[in-house]
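Chemist: A structural model of the following input is requested.
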Amino acid sequence: MAKSEPVIDRSLATAQLVLEIATAAAGEAELDEILRATLDRLRIVLPLTGGSIALVEDDELVIRAAVGPFAEEALGQRAKRGTARTWQVVETGEPFMSRDIQADGVRPRGVKAAAQMRSWLGVPIVRKGKGIGLLEIDSTVPDAFDEGDVELVGTIVKALAGPVDLAGRYAAERRAGLLRDAFIGVISHELRTPITTIYGLSKMLRQRDDRMPPESRKEAIEDIEAEADRLHRLAEDLLVLSRAEAGRVEVSREPILLSHIVRRAVAAEELRWPDRHFLFEAMRGLPPVLGEEIYAEQVVRNLVTNAAKYSEPETEIQVILDVVDEDCRLRVLDRGIGIDGDDTEQLFELFYRSPSAARHAAGAGIGLFVCRQLIEAMGGRVWAKPREGGGSEFGFTLPIDIESDPIPSV
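Modeler: Okay, here's the model as predicted:
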């Protein structure tokens, strides 16, 4: 009978934890609080050193809660969808246990975890047959977990699946509502100005063309062209915004020559901003990248336009294209109004405009949001940072098509 007592205690503790999860989900507790409380309770039931819970967000697995000595470096980690062990567990829906991660070739992320972790158990959080997250526990001791632990954690993740799914659907609905409001706001306000300008100037040209001085006629035509271009760009951004509202920004990932796209985009901006000096530099032998040409050009033109818009006349704008690791990197460097280092993440949020940018020029606050949506959908990343000496750097990377040969720059 002595051997059965720990099993009874463990079973009771598991049942109590399941009940606590259900009670918290029915109340007003935030999801992250439920996840953290679950991990804290598991530390009492299982022989673990630490653990974490990661949830699927689009094409990333994001650690939302963590406990133990590796928690600080783990919390907030994002793993792109791929061949990593964590993603394999989520996508196959099958648990994975390593009694000795060094022998099994499992490589945890984080300096401390890589140096000290020895045992690892990952169990998928599944809802309606689809992996929506992962609960993992770890230990600094080899052979710390067994099949009974797999079963116990499996029971816990079944209880977690409901609250996680509910919170995910609520967040998606809230995000869709914000994007719908943004879509309506842009249509009702931002589109009105160019349409009014084009309509008014076109009407004036029709009625007074033969009596207008040549210089006035030329200015009116240039204004119509500029507002038509602005309208075209807004329409492109709104198309991406509408797809983001539906929860899917789908792009093809075909081999494209980024150097040709950037050169073409810079040439177009030179015509729009004749009083700015554009300098384009591309490393020779740049390989093709994976992406969609029309969207890559849309991002480049957005970034270069912003650099010109927030810079003074006669200043230089550098557009530099090179290779870093397995990515092509584009950087747009200016000496304009600059950005605050604390704003670099907010800049890519929908509707956000820094106070200095709002004072300098009009805008809808959707361009950089669209850039991030498109670049991340193509498997890259985007960033912004202040430039030493004044000005800003905006840039992005796209993954190199490793199956293609380098093509010399022309």
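Chemist: C-alpha only now, for contacts and for neighbours.
Modeler: Will do.
Chemist: would you list every one of the strands in the stretch 1-150 of the chain?
Modeler: Ranges of strands in the stretch 1-150 of the chain, per DSSP state E, counting those that start in this stretch, are 50-57, 60-67, 78-80, 96-98, 119-127, 130-139.
Chemist: so which of those strands comes closest to residue 166?
Modeler: Smallest distance to residue 166 across those (CA to CA): 10.3 Å, for strand 119-127.
Chemist: check which helices and strands the closest one sits against.
Modeler: Under the contact criterion of 3 or more CA pairs under 8 Å, 6 or more residues apart in numbering; DSSP states H and E, strand 119-127 touches helix 85-92, strand 96-98, strand 130-139, helix 147-185.
Chemist: specify the angle between it and strand 50-57 in degrees.
Modeler: Relative orientation of strand 119-127 versus strand 50-57 (axes from the mean of the first three to the mean of the last three CA atoms, to 10 degrees): 30 degrees.
Chemist: residue 259 touches residue 321, doesn't it?
Modeler: Yes. Look at residue 259 against residue 321 with CA atoms under 8 Å: they come within range, at 7.2 Å.
Chemist: I'd assumed residue 397 was in a strand, is it?
Modeler: Yes. Residue state for residue 397 (DSSP: H, G, I helix; E, B strand; the rest coil) corresponds to a strand.
Chemist: ok, it to residue 299 distance?
Modeler: Separation of residue 397 from residue 299 (CA to CA, to the nearest Å): 11 Å.
Chemist: overlap in contacts of these two?
Modeler: Residues touching both residue 397 and residue 299 by CA atoms under 8 Å, 6 or more residues apart in numbering: residue 375.
Chemist: most neighbours per residue, which of the helices and strands packed on strand 119-127?
Modeler: Ranked by mean neighbour count, those are led by strand 130-139 with a mean of 24 (mean count of other CA atoms under 10 Å).
Chemist: want to put them side by side, so please do this one too:
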Amino acid sequence: MGMLQTMRWFGPNDPVSLMDIRQAGCAGVVTALHQIPVGEVWSIDEIKTRIQLVEAANERYTPLHWAVVESLPVHEDIKKGRPTREVYIENYKQSLRNLAACGIRTVCYNFMPVLDWSRTNLNYEMPDGSRALRFVWEDFAVFDLCILKRPGAEEDYESEVIESARRKFTEMTPERITELSSIVLLGLPGSEEAFTFETFQQLLDEYKAIGDQTLRENLYYFVRQVAPLAQELGVNLCIHPDDPPRPLLGLPRIVSTEADLTQLMAACDVTANGITFCTGSLGIRADNDLPGMIRRFGNRIHFIHLRTTKREGNPWIFHEADHLAGDVDMYAVVKEIVLEQQRREKAGEGETSIPMRPDHGHQMLDDLHKKTYPGYSAIGRLRGLAELRGLEMGIIRSLAEKETRVTELIAKDL
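Modeler: Have a look, this model is predicted:
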């Protein structure tokens, strides 16, 4: 039994169609109700409308189903620990009840304050002419120090980075300054709206009194409220790691390392309190042992993002690499996933196929001339899925043949 192959779909306005996803060989769709404001309840009617949209062509073509919610966003008041969080937590619980009533059992979320994932270049040219996402710490410092001019920003950078960033800013064209600003201020995935400088700085100011430990406590409080209900409903919650996995703009990041995940799993020790295992986000840090983490977290991994990044000397300069290249040992990662699925099957743990999606493909071929969500063009993800599908099949066959040989040797000795 292999991974459940899926792709992310941003809804009716996504230039990548459901038919594209079907023809890529996927059985599942990863989507969300982006049109509903963060914190409001996802109604059964809205959920059913999206399910019907996903399944509309199932009678004629290969079936698709809504396999994973990505994401059911957590309201900022919950992250900040404000008294109003109780209202938003109750809304979150009701959304989980409604999703469960409609048969959706996997819900991804994140706890990154203000920003979701961050990059500084959405069109980094690769040697083959395709385009990738890239992050350069110095460029991020340019935005923070010289464009946003966040009060106290100098405290978060080494002196050489500050000097280099200020020098680089003086050499930047107005067009590049505008481009960098729009990239950093990009809104949530699936949204066409970006932050303004004024609203962005205001959001940052609201976190001035919230440090690392306070944000952790707010996360654990949230999980202790919602995960037991999710367990009762048969819904798996899975947190997405920080991307990139380090503090940004004076904001703490608390889901970046194995130690972070260990603390979170212990904060509410139920299976429903789980992980979206994103090899790209976790793999940015060389101190994260990805295959080992899969072995150790095992049954708490409910959803998988497979991608890899390539560090460019400096660990905080990286780009999205080809799915089987970069700094992630994808063979070792996929082998551990296969072994975990086989363990679940032998233990009779019900659904053994973990939903997986190829994350952040390169923009390539015809997609170079199309407007798509950054990282979510069709052909680059199709290439990644094809490579990952072949890798998984080879590993499954290899393990089966090894088991057969061992059985034959044992029988021969007897």
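Chemist: superposed, what's their TM-score?
Modeler: TM-score for the superposed chains, counting by TM-score structural alignment, normalised by the length of structure 1: 0.22, backed by 151 aligned residues with a CA RMSD of 7.3 Å.
Chemist: on that earlier part again, list the residues that contact both of residue 259 and residue 321 of structure 1?
Modeler: By CA under 8 Å, 6+ apart, the residues touching both residue 259 of structure 1 and residue 321 are residue 282.
Chemist: of the two, which one has the most company?
Modeler: More crowded of residue 259 of structure 1 and residue 321, by other CA atoms under 10 Å: residue 259, with 28 against 23.
Chemist: now do the helices in structure 2.
Modeler: 18-23, 44-54, 76-80, 85-101, 137-142, 159-171, 174-184, 197-205, 212-233, 258-267, 279-283, 290-297, 330-347, 378-413 (DSSP state H).
Chemist: structure 1 now?
Modeler: 4-26, 31-45, 71-74, 85-92, 101-104, 111-116, 147-185, 192-208, 214-245, 258-272, 293-309, 355-360, 367-377.
Chemist: and the ones you listed, which is most packed in?
Modeler: helix 367-377 (a mean of 22).
Chemist: what is that helix packed up against?
Modeler: Using 3+ CA pairs under 8 Å, 6+ apart: helix 367-377 of structure 1 touches helix 214-245, helix 293-309, strand 381-386, strand 392-399.
Chemist: ok, now how distant is residue 91 of structure 1 from residue 15 of structure 1?
Modeler: Taking CA to CA as the measure, residue 91 of structure 1 falls 27 Å from residue 15 of structure 1.
Chemist: what do you get for residue 111 of structure 1?
Modeler: 35 Å.
Chemist: same question, residue 199 of structure 1
Modeler: Distance from residue 199 of structure 1 to residue 15 of structure 1, by CA to CA: 69 Å.
Chemist: and residue 50 of structure 1, by the same measure?
Modeler: Distance from residue 50 of structure 1 to residue 15 of structure 1, by CA to CA: 21 Å.
Chemist: which one of the helices and strands packed on strand 119-127 of structure 1 lies closest to residue 355 of structure 1?
Modeler: helix 147-185 (19.5 Å).
Chemist: give me the distance between residue 20 of structure 2 and residue 217 of structure 2.
Modeler: 42 Å.
Chemist: likewise for residue 276 of structure 2?
Modeler: On the measure of CA to CA, residue 276 of structure 2 and residue 217 of structure 2 end up 20 Å apart.
Chemist: ok, those two, which is more surrounded?
Modeler: With neighbours defined as other CA under 10 Å, residue 276 of structure 2 and residue 217 compare such that residue 276 has more, 23 against 16.
Chemist: that one reaches residue 106, doesn't it?
Modeler: No. Using CA under 8 Å, residue 276 of structure 2 makes no contact with residue 106, being 9.9 Å away.
Chemist: list the residues that contact both of those two?
Modeler: Counting by CA under 8 Å, 6+ apart, the residues touching both residue 276 of structure 2 and residue 106 are 238, 302, 303.
Chemist: got these as TSV, with distance to residue 70 of structure 2 and neighbour count columns?
Modeler: Putting those into TSV (distance: CA to CA, whole Å; neighbours: other CA atoms under 10 Å) gives the following:
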residue	distance to residue 70 of structure 2	neighbour count
238	10	27
302	12	28
303	10	27
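Chemist: which one, of the strands of the stretch 1-150 of structure 1, ends up nearest to residue 235 of structure 1?
Modeler: strand 50-57 (27.2 Å).
Chemist: now for that closest one, which elements pack on it?
Modeler: Checking 3+ CA pairs under 8 Å, 6+ apart, strand 50-57 of structure 1 ends up next to helix 31-45, strand 60-67, helix 71-74, strand 130-139.
Chemist: got the contact list for that strand?
Modeler: Counting by CA under 8 Å, 6+ apart, 35, 39, 43, 61-71, 74-75, 132-139 sit against strand 50-57 of structure 1.
Chemist: now do 6 Å
Modeler: 61-68, 132-138 (CA atoms under 6 Å, 6 or more residues apart in numbering).
Chemist: for those residues, name the two members farthest from one another.
Modeler: Among these, 68 and 132 lie farthest apart (CA to CA), at 23.2 Å.
Chemist: and the strands in the stretch 1-150 of structure 2?
Modeler: Counting by DSSP E, counting those that start in this stretch, the stretch 1-150 of structure 2 has strands at residues 4-8, 28-31, 65-70, 106-109, 121-125, 131-136.
Chemist: what's the angle between the last one and strand 121-125?
Modeler: If I follow you right, that is strand 131-136 of structure 2. Strand 131-136 of structure 2 and strand 121-125 are oriented at 120 degrees to each other (the same axes, to 10 degrees).
Chemist: appreciated, that's everything.
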